[in-house]
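*Asks:* Predicted structure and sequence below. I'll ask about it afterward.
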Amino acid sequence: MKRIFHERRQAFLASCLKYSRYVLNDHFVLVLLVLLGFLSLQYRQLLENFPQPVWPVYLLLLAVSILLFFAGSAATYLEEPDQHFLLTKEGEILELIQQAIRRQFVLWGLVQSLGQLLFLPLYLKLGLPVWGFGLYLLVLTAGKYSLIQAKWSSYTKNGIFQWGLAIDRERKRQQSILQFFALFTRVKGITSSVKRRSYLDGLLKMVAKRSEKTWDYLYLRAFLRSGDFWGLTIRLFTLSLVALLTIDLAWLAVGLVLLFDYLLLFQLLALYGVYDYQYLNYLYPIEQTRRTKGFLRVLRGILYSVLGIQSILALFLLEEKMYLGILILGGFILNQFYLAIKAKKLID
């Protein structure tokens, strides 16, 4: 059993390492360095000009503590067939899960401690002594251990191991990691979910019910009901708005917004193949060229809608209107020219 799960762990870590080179490319590393320098400068200014009243600092530390406290989950590497083929080895499986839980406590306990140490100057500014910070860190560590044990106890009910629950949690853990890598490149092994959002059905009525608009309707419907594309768009769009609202440096805020728009465009290109599994679409009495045109119309509609809201917000937030022009021009180049180039390569 140890060898089987060790091979699974090594295979998953190898795939993550393979995808990480697409994440840590030259451009993204450069953006991260700039962002790190900006955050360091803001942190220093915060310490030198401590706000009065101090309740925003308390809220910041509370939010950080909550995020670090609940972060992390045990990597069990259980798979769907295990509940049938490894049922006779349940005792060994439970021992391996206990080892995974101990690794989780060590890893995420260390992450929590290091994360809190980054904010030690703020705690000291608030008047907390070093021994008080150490005691607070000890309480958080003990609380995290109790939380991890509580999660482990939920795997068993009336002395019976809940295979389905443990497998589902491991699947969600791996999917969350793969979905992060999917922001930067194509990733194998991601499962998608479909959910009808009735409150968005009105948008489908905007597409004329004509044969030349068939693919427009299908792609818009897939976008609105897909758990991946819709959720990804909302997350990246929200991050772009947060960048505009929270970053004072106009050039950095606009640069991050354009970066998020680029990531959104890159990921939405996968929408083109969402119906490839359905071979009946090749029987439609519609030229395949209309599929490409419908795909580009839907994608540009989404991207220009996002750009429009960002531009309206930037109009009120950016003092230097030159950067508003850069945002609009950069978005236009991405949506009009870069999208056409990438779509042609994808379809060819």
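*Replies:* Now that the structure is in, tell me what you want to look at.
*Asks:* going forward, measure contacts between C-alpha atoms and count neighbours the same way
*Replies:* Fine.
*Asks:* The residue with the largest distance to the centre of the chain in helix, strand or coil?
*Replies:* Distance to the chain centre peaks in the chain at Pro285, reaching 39.0 Å (criterion: Cα atoms, centre = their mean). Here Pro285 is recorded as coil under DSSP: H, G, I helix; E, B strand; the rest coil.
*Asks:* residue contacts, it?
*Replies:* Counting by Cα atoms under 8 Å, 6 or more residues apart in numbering, Pro285 touches no other residue.
*Asks:* just Gln116 next, same as before
*Replies:* Ser65, Leu137.
*Asks:* Please determine how far it is located from Ala142.
*Replies:* Noted for Gln116: a distance of 15 Å to Ala142, by Cα to Cα, to the nearest Å.
*Asks:* Over to Arg171?
*Replies:* On the measure of Cα to Cα, Arg171 and Ala142 end up 27 Å apart.
*Asks:* Kindly report the same for Val298.
*Replies:* For Val298, the distance to Ala142 equals 51 Å [Cα to Cα].
*Asks:* between these two, who's got more neighbours?
*Replies:* Val298 (19 against 12; other Cα atoms under 10 Å).
*Asks:* check contacts around the more buried one.
*Replies:* Val298 sits next to Asp216, Tyr219, Leu220 when contact means Cα under 8 Å, 6+ apart.
*Asks:* Most neighbours among those, which one is it?
*Replies:* Counting neighbours by other Cα under 10 Å, Asp216 comes out on top of those with 26 neighbours.
*Asks:* That one and Phe295 touch, don't they?
*Replies:* Yes. Between Asp216 and Phe295 a contact is recorded at 6.4 Å, counting by Cα atoms under 8 Å.
*Asks:* so where do the helices sit in the stretch 1-150 of the chain?
*Replies:* Secondary structure of the stretch 1-150 of the chain (DSSP state H, counting those that start in this stretch): helices at 2-23, 26-48, 55-70, 82-85, 90-118, 120-125, 130-153.
*Asks:* Ok, the stretch 151-300 of the chain next?
*Replies:* With DSSP H, counting those that start in this stretch as the criterion, the stretch 151-300 of the chain has helices spanning 163-181, 201-204, 214-225, 229-246, 250-268, 288-317.
*Asks:* Tabulate those helices (TSV), appending distance to Leu327.
*Replies:* Formatted as TSV, these follow (distance: least, Cα to Cα, whole Å):
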stretch	distance to Leu327
helix 163-181	25
helix 201-204	26
helix 214-225	25
helix 229-246	11
helix 250-268	6
helix 288-317	7
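*Asks:* Can you tell me how far Leu265 is from Thr246?
*Replies:* 23 Å.
*Asks:* this is the other structure I want to compare:
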Amino acid sequence: MFNPEIFFKQRLTDHMKEMNRYLRYIFNQHLLIAMLFLISGLAFYYQQWLETLAPDFPAALLIGAVFGLLVSYSPVRTLLKEADLVFLLPLEPKLHRYFKLTIGYSFFTQLYMIIVAAAALAPLFFAANLGDGFTAYLLVIAVMLIFKLWNLHMNWWMLKVRNANIRRIEQTCRVVLNVGCFWFFLRGDLIIAGVLTVLFVALLLADFSISRKQGGLAWDLLIEKDQARMQAFYRIANQFADVPHLKTKVHKLQAVVNLFTRRVKFEQKYTYDYLFRVTFVRGGDYFGLFLRLTILSGVIIYFIPNLWVQLAFALLFLYLTLFQLIGMWKHHRTIAWMDLYPVAEGTRKRALLSLLQQLAIIQAVLLSLVFLLQADVLGFVLALAAGIAFGFVFVRMYVPKRLK
């Protein structure tokens, strides 16, 4: 006889084994040291910034927006697999308990985001005098937990609706109400916060009513959402280890491809140069990763007042970017055609090193321009020189050993 609790435990055990299999590669010593340095630096300057906090700074809006977006993002991890569309469909009436357990699992696994955000924003809450001590902040956290649970159930109910437009409208309304509730609650406007909470509860009841009218579970949508989240995790893990389950996602971006490939000569020895450049732009998330880390590091550098710490952060993000782009070496590992290319064996390695070297220079130039925005000519020169030198040493000395 089918037991939903035993089935959930089996799925959860398999899921945790799969996650732990790659987490030990992701949180390696290099990344932990980099994260420790980054968090320590940010915490130091965050504390300095709080000491000079202006009285008119919109702290309530900032904290309310973060908390509202945080509770709005409440995906339900159903732990479903593609074959379940066939084999579990006849058991749908017996899976009610199973999905309740997955909602509970999703709630507890997402608590770390609430804990991290609450710990990070607590100094700002107290510096802006938004409440009467620690008890008031605990009340805010308790409200967050309630809204998180509500959002999880609402998200689950809307997964039964196949119309994507209805889901998008509902999600937009939910985000606005979440942010508004926390914003006015932190400001002390309890009447407006109460009205928005009533509207939120009305939306919750409407979602429940809509879900009750659906014929059954949208199995294909549930599996698609769950698989998409696992693929996102695999893409991150693929930067640190070989992930055979990763499904390559291709992006068009033809204009960017032309920008990176137009100078590659149409000759046999440049076969891999062309391939790796197209892979960087269109394959996986390499190009997006490069943009995100460059923008994030530029913003951090801009707001840090100390020159030497700025340079340290520039080199840190340059290291993080290049380290993760090494994953392009294994991107085409399942394609046998590459072994049949009539090109010299060393051209593949040379092509990757050449691309990484150029990307290091591009990022070093972009980050050094941040110093020019601050009219810091010395910082511009030092950042450019240090970035290019670090990129050369990393690509020419560390990457070859990593490829072996």
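*Replies:* Alright, I've got the coordinates. Computed from a predicted structure; not experimentally measured.
*Asks:* Trace Leu89 of the second structure over to the first structure, please.
*Replies:* In the first structure, the residue matched to Leu89 of the second structure (TM-score structural alignment) is Leu87.
*Asks:* I misspoke; the intended subject was Asp220 of the second structure.
*Replies:* Per TM-score structural alignment, Asp220 of the second structure is aligned with Gly164.
*Asks:* try Asn20 of the second structure
*Replies:* Using TM-score structural alignment, Asn20 of the second structure pairs with Leu17 in the first structure.
*Asks:* What count of nearby residues applies to that match?
*Replies:* Around Leu17 of the first structure there are 12 residues (other Cα under 10 Å).
*Asks:* roughly how far apart are it and Leu24 of the first structure?
*Replies:* 11 Å.
*Asks:* again with Val31 of the first structure
*Replies:* Using Cα to Cα, one gets 10 Å for the distance from Val31 of the first structure to Leu24 of the first structure.
*Asks:* now do Arg169 of the first structure
*Replies:* Distance, Arg169 of the first structure to Leu24 of the first structure, using Cα to Cα: 28 Å.
*Asks:* Show me which of the two is the more surrounded one.
*Replies:* Just comparing Arg169 of the first structure and Leu24: by other Cα under 10 Å the higher neighbour count belongs to Arg169, 18 against 13.
*Asks:* count of neighbours near the match of Asp220 of the second structure?
*Replies:* 14.
*Asks:* For the residue lying closest to it once chain neighbours are set aside, grab the count of nearby residues.
*Replies:* Once flanking residues are discounted, Gly164 of the first structure sits nearest to Gln83: 7.6 Å by Cα to Cα, 6 or more residues apart in numbering. By other Cα under 10 Å, the residues close to Gln83 of the first structure number 17.
*Asks:* Hmm, Gln83 of the first structure is touching Gln162, no?
*Replies:* No. Between Gln83 of the first structure and Gln162 there is no contact under Cα under 8 Å: 9.3 Å.
*Asks:* what residues are shared contacts of those two?
*Replies:* Joint contacts of Gln83 of the first structure and Gln162 (Cα under 8 Å, 6+ apart) do not exist.
*Asks:* Report the separation between Gly298 of the second structure and Ile304 of the second structure.
*Replies:* Gly298 of the second structure is 10 Å from Ile304 of the second structure, by Cα to Cα.
*Asks:* More neighbours: which of the two?
*Replies:* The residue with more neighbours, out of Gly298 of the second structure and Ile304, is Gly298; 22 against 17, by other Cα under 10 Å.
*Asks:* Show the contacting residues for the aligned residue in the first structure for the more buried one.
*Replies:* Under the alignment (TM-score structural alignment), Gly298 of the second structure pairs with Leu241 of the first structure. Leu241 of the first structure makes contact with Val257, Gln310, Leu313, according to Cα under 8 Å, 6+ apart.
*Asks:* Pro51 of the first structure: which of those is nearest?
*Replies:* Distance to Pro51 of the first structure, by Cα to Cα, is smallest for Leu313 among the contacts of Leu241 of the first structure, at 26.5 Å.
*Asks:* okay, now Leu256 of the first structure: neighbour count?
*Replies:* 20.
*Asks:* Kindly spell out which helices and strands sit in contact with the strand or helix carrying Leu196 of the second structure.
*Replies:* Using DSSP states H and E, the element containing Leu196 of the second structure is helix 190-212. Where contact means 3 or more Cα pairs under 8 Å, 6 or more residues apart in numbering; DSSP states H and E, helix 190-212 of the second structure is packed against helix 134-158, helix 164-187.
*Asks:* Save these as JSON lines, and put in distance to Phe57 of the second structure too.
*Replies:* As requested, those are exported to JSON lines (distance: least, Cα to Cα, whole Å):
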{"stretch": "helix 134-158", "distance to Phe57 of the second structure": "19"}
{"stretch": "helix 164-187", "distance to Phe57 of the second structure": "12"}
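*Asks:* Distance from the chain centre to stretch 267-275 of the first structure, please.
*Replies:* Remark: stretch 267-275 of the first structure is offset 18 Å from the chain centroid, using Cα atoms, centre = their mean, to the nearest Å.
*Asks:* residues in the second structure matched by it, start to end?
*Replies:* Residues 324-332 of the second structure are matched to stretch 267-275 of the first structure when aligned by TM-score structural alignment.
*Asks:* So which residues make contact with the matching stretch?
*Replies:* Identification of contacts with stretch 324-332 of the second structure by Cα under 8 Å, 6+ apart yields 238-240, 242, 276, 279-280, 286, 338, 352, 356, 399, 403.
*Asks:* sorry, back to before: what's the match of Asn20 of the second structure in contact with, if anything?
*Replies:* By Cα under 8 Å, 6+ apart, the contact list for Leu17 of the first structure is empty.
*Asks:* Equivalent analysis for Phe200 of the second structure, please.
*Replies:* By Cα under 8 Å, 6+ apart, the contact set of Phe200 of the second structure is Arg174, Leu177, Asn178.
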